[in-house]
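Visitor: how does the following fold in three dimensions:
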Amino acid sequence: MVSAYDFSLPGLTDGTLDLGAWRGKPLLIVNTASKCGFTPQYEGLQALWSEMDRELIVLGVPSNDFGQQEPGSASEISTFCARNYGVSFPMAAKCHVRGPETTPLFTWLAKQGGFFARPRWNFFKYLINREGQLETWFSSLASPLSSRVKDAATRLVLTH
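Guide: Now for the predicted structure:
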């Protein structure tokens, strides 16, 4: 059975993010953008990453697929995230999360979650359990620090 741990993404600044390196840890995968009304969610994502002491792997995946809201280069994205939100969680290079060039990870996530799980805007969130399977997903409207998101993530972190 295919799991999230079977995928990899190019890293934002260099190298490859091999999700298999985090096998056994829950993941929160989020398609992000720097010029979106939901961009302040970076702050909540960073807080989750810090509060859960890296037991929950937060993975940002910049995408320019919605409203051209991630036009920057890798360097510009990295600088923006660090300067404005103190982002220290792993970030992938800019990827397509919808359309004919969708990165395989997001194709898999959409298949696992069904039609409504396909990202329809920036900051869709996908919570992956310790077995690498999609546990649940949240739309852009769900803040990373909302009780729905935080409680679901905490349950996975506490489940061994």
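Visitor: when you work out contacts or count neighbours from here on, use the C-alpha atoms and nothing else.
Guide: Fine.
Visitor: okay, helices next: where are they in this protein?
Guide: Applying DSSP state H to the chain gives helices spanning 41-51, 74-85, 104-113, 147-158.
Visitor: another one to check against the first:
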Amino acid sequence: MTARLSFAALLLAALAGPAFAAECPALLLGELPKLRAKESIDLCQRFAGKPLLIVNTASYCGFAPQFKGLESLYKEYQAQGLEVLGVPSNDFRQEDADSEKTAEVCYVNYGVTFTMTEPQVVTGDQAIPLFKDLAEQSGPPRWNFYKYVVDRQGKVVASFSSRTKPDNDKLREALEQAISSQP
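Guide: Take a look at the predicted model:
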């Protein structure tokens, strides 16, 4: 019965079009492989219409302890719709080549429960489309743990350097602005 209701709700959403379901912004077109999983993350399906904090991460970076603060932000604002997306990258040569070790750092060492992808290229010509779009809107990440706050329409509200800790007041203000944005 529940599966039928879910299917019916999806069918109604598809028939009603954008007035019922959030449209997918260009920023979220595509899929990324999920860390320590066989499935991929359909960015539109998972994040469209939601406020989002996107962070490029690296296991061996001196900023890796920020995982704890990012997890705290996620838990604090999750009920208000906030999603956090961690995208490990070796662009700055501080990520392990073995994604199992990356997963261990995230999930075991820091207790991350927000969405994490397999390591990706986030800078330059080879950057994944998500980070190309972020760079066009706000500039490329200059180091690991660069933070992008994205509103419900897929627009970057603010970006923050690696040195900006997750408990920073300006970061929190940007998150609250993204949360209060209309889908």
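Visitor: one step back: can you add mean neighbour count and distance to residue 63 of structure 1 and give the helices of structure 1 back as TSV?
Guide: Listed next are the helices of structure 1 as TSV, based on neighbours: other Cα atoms under 10 Å; distance: least, Cα to Cα, whole Å:
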stretch	mean neighbour count	distance to residue 63 of structure 1
helix 41-51	19	14
helix 74-85	15	11
helix 104-113	18	11
helix 147-158	16	21
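Visitor: of all the ones you listed, which one is nearest residue 15 of structure 1?
Guide: If you check each of the helices of structure 1 against residue 15 of structure 1 by Cα to Cα, helix 74-85 wins as the nearest, at 12.4 Å.
Visitor: what range in structure 2 matches the closest one?
Guide: Counting by TM-score structural alignment, helix 74-85 of structure 1 falls onto residues 99-110 of structure 2.
Visitor: chain center to that stretch: distance?
Guide: Counting by Cα atoms, centre = their mean, to the nearest Å, stretch 99-110 of structure 2 is centred 17 Å from the centre of its parent chain.
Visitor: mind listing the strands for structure 2?
Guide: Here structure 2 has its strands, by DSSP state E, at 31-33, 40-42, 52-57, 83-88, 115-116, 147-150, 156-160.
Visitor: a markdown table for these, including mean neighbour count and distance to residue 72 of structure 2?
Guide: As requested, the strands of structure 2 are arranged in a markdown table below (neighbours: other Cα under 10 Å; distance: least, Cα to Cα, whole Å):
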| stretch | mean neighbour count | distance to residue 72 of structure 2 |
| --- | --- | --- |
| strand 31-33 | 17 | 24 |
| strand 40-42 | 16 | 22 |
| strand 52-57 | 26 | 13 |
| strand 83-88 | 24 | 11 |
| strand 115-116 | 20 | 14 |
| strand 147-150 | 27 | 15 |
| strand 156-160 | 21 | 17 |
